[in-house]
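> let's see this in three dimensions:
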Amino acid sequence: MTGQVITVEQKQKKNRQRLQRRKRIRSKISGTAALPRMSVYRSLNHCYVQLIDDQSGRTLLGLSTISGDLKAGLAKTGNIEAARKLGEALAEQALKLNISRVVFDRNGF
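Predicted structure coming up:
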């Protein structure tokens, strides 16, 4: 087997560092109804995005590459092309809700 071997401790450290970045970022940004927070999460196979109003604690819009209409048009759901299509779908849905600007929350990634 070639390549680098990753131990459980290294994986845990990497996740712990991501969570620290997430906490640091979230302490500085917040979404409102007029300017919602766009939270992005990516797993190995899928991408997820939500528009969140932190003042009322509501999710205004949520999409993912698991969605049937998005998944049908993609060969793979965890790559850059899938993220681009997800972004286009999010923009289309957000404009229907009269949302043209967001605060970007990269969620530690």
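
> from now on I want contacts and neighbour counts done on CA atoms only, so please keep to that.
OK.

> all strands of the chain, in order?
37-42, 47-53, 58-64, 103-105 (DSSP state E).

> tell me which stretches of this structure form helices.
With DSSP state H, the ranges of helices along the chain come out as 8-26, 68-72, 80-96.

> in the second one, what's buried?
Buried positions in helix 68-72, judged by neighbour count with 16 or more other CA atoms under 10 Å: 70-71.

> which helices and strands sit right next to it?
Helix 68-72 makes packing contacts with no helix or strand when contacts are defined by 3 or more CA pairs under 8 Å, 6 or more residues apart in numbering; DSSP states H and E.

> how far off centre is that helix?
The chain centre lies 17 Å from the centre of helix 68-72; the measure is CA atoms, centre = their mean, to the nearest Å.

> give me the contacts around that helix.
64-65, 77, 85-86 (CA atoms under 8 Å, 6 or more residues apart in numbering).

> how about the first one?
Surrounding helix 8-26, the residues in contact under the criterion CA under 8 Å, 6+ apart are 105-109.

> just the last one next, same as before
Residues from elsewhere that reach helix 80-96 (CA under 8 Å, 6+ apart): 47, 61, 63-65, 70, 74, 76-77, 100.

> which of the helices of the chain sits most buried?
helix 80-96 (a mean of 15; mean count of other CA atoms under 10 Å).

> and for the residue nearest to Tyr41 when sequence neighbours are not counted, the neighbour number?
Closest residue in space to Tyr41, ignoring its immediate chain neighbours: Tyr48 at 5.1 Å, by CA to CA, 6 or more residues apart in numbering. By other CA atoms under 10 Å, 19 other residues sit near Tyr48.

> alongside the first, I'd like the structure of this one:
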Amino acid sequence: MSASNGKMRRVVRHNRLRSKISGTAKRPRLAVFRSISHIYAQLIDDVEGSTITAASSLENELKDKDKDKDSGKISISKVVGESIGRRAAEKGISEIVFDRGGYKYHGRIKAVAEGAREAGLKF
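Next comes the predicted model:
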């Protein structure tokens, strides 16, 4: 399978998933994007078409926080999930809709979800 074919299949899966879910101001969508090196998560209000808050593995505060532990991609993904959960709580959000972005619910995507749950978000 070529790289472009694999990416297109993920995009098709994501579009199929997006046709079934959407976020509101009360219950925003937690969208996750995974690249080779980093992970990005954002809370989106689809009614307004705006991002409420976001977190990624590129942020300095998250990199510094994870230096004590094993700095593998999965542990960093969990820290990103915890961060997005804390930021959501600051905005008064407790319930979300999880958008895995066409990826399998496994590995780094699962770690983001578990971190967000530990921070108090309900799916």
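
> sorry, back to before: ok, and the most crowded of the contacts of helix 8-26 of the first structure?
Compared across these, Asp105 has the highest neighbour count, 22 neighbours, by other CA under 10 Å.

> I would like the range of the second structure that aligns with stretch 83-91 of the first structure, please.
Aligned by TM-score structural alignment, stretch 83-91 of the first structure falls on residues 77-85 of the second structure.

> sorry, that was for stretch 30-37 of the first structure
Counting by TM-score structural alignment, stretch 30-37 of the first structure corresponds to 22-29 in the second structure.

> how about residues contacting the matching stretch?
42-47, 93-99.

> try it again at 6 Å.
43-47, 95-98 (CA atoms under 6 Å, 6 or more residues apart in numbering).

> for it, list every residue counted as buried.
Buried residues in stretch 22-29 of the second structure (16+ other CA under 10 Å): 22-25, 27-29.

> tell me the contacts of the residue nearest the centre of the first structure?
Closest to where the C-alpha atoms of the first structure average out (CA atoms, centre = their mean) is Val40, at 1.3 Å. By CA under 6 Å, 6+ apart, the residues touching Val40 of the first structure are 48-49, 106.

> okay, the spatially closest residue to it that is not a sequence neighbour and Ala72 of the first structure: tell me how far apart.
Residue nearest to Val40 of the first structure in three dimensions, not counting chain neighbours: Val49, with 4.6 Å by CA to CA, 6+ apart. Note on Val49 of the first structure: its distance to Ala72 of the first structure, by CA to CA, to the nearest Å, is 18 Å.

> residue in the second structure paired with Gln10 of the first structure?
Under TM-score structural alignment, Gln10 of the first structure pairs with Ser2 in the second structure.

> over to Leu74 of the first structure?
So Leu74 of the first structure corresponds to Asp66, using TM-score structural alignment.

> ok, its match - how many residues close by?
That count, for Asp66 of the second structure with other CA under 10 Å as the rule, works out to 15.

> excluding its backbone neighbours, what's nearest it?
Per CA to CA, 6+ apart, closest to Asp66 of the second structure is Ile76, 6.7 Å.

> and that neighbour, how far from Arg10 of the second structure?
For Ile76 of the second structure, the distance to Arg10 of the second structure - CA to CA - is 23 Å.

> same deal with Glu118 of the second structure?
In terms of CA to CA, Glu118 of the second structure sits 28 Å off from Arg10 of the second structure.

> same question, Asp46 of the second structure
21 Å.

> how about Pro28 of the second structure?
From Pro28 of the second structure to Arg10 of the second structure the distance is 22 Å (CA to CA).

> alright, I will stop here.
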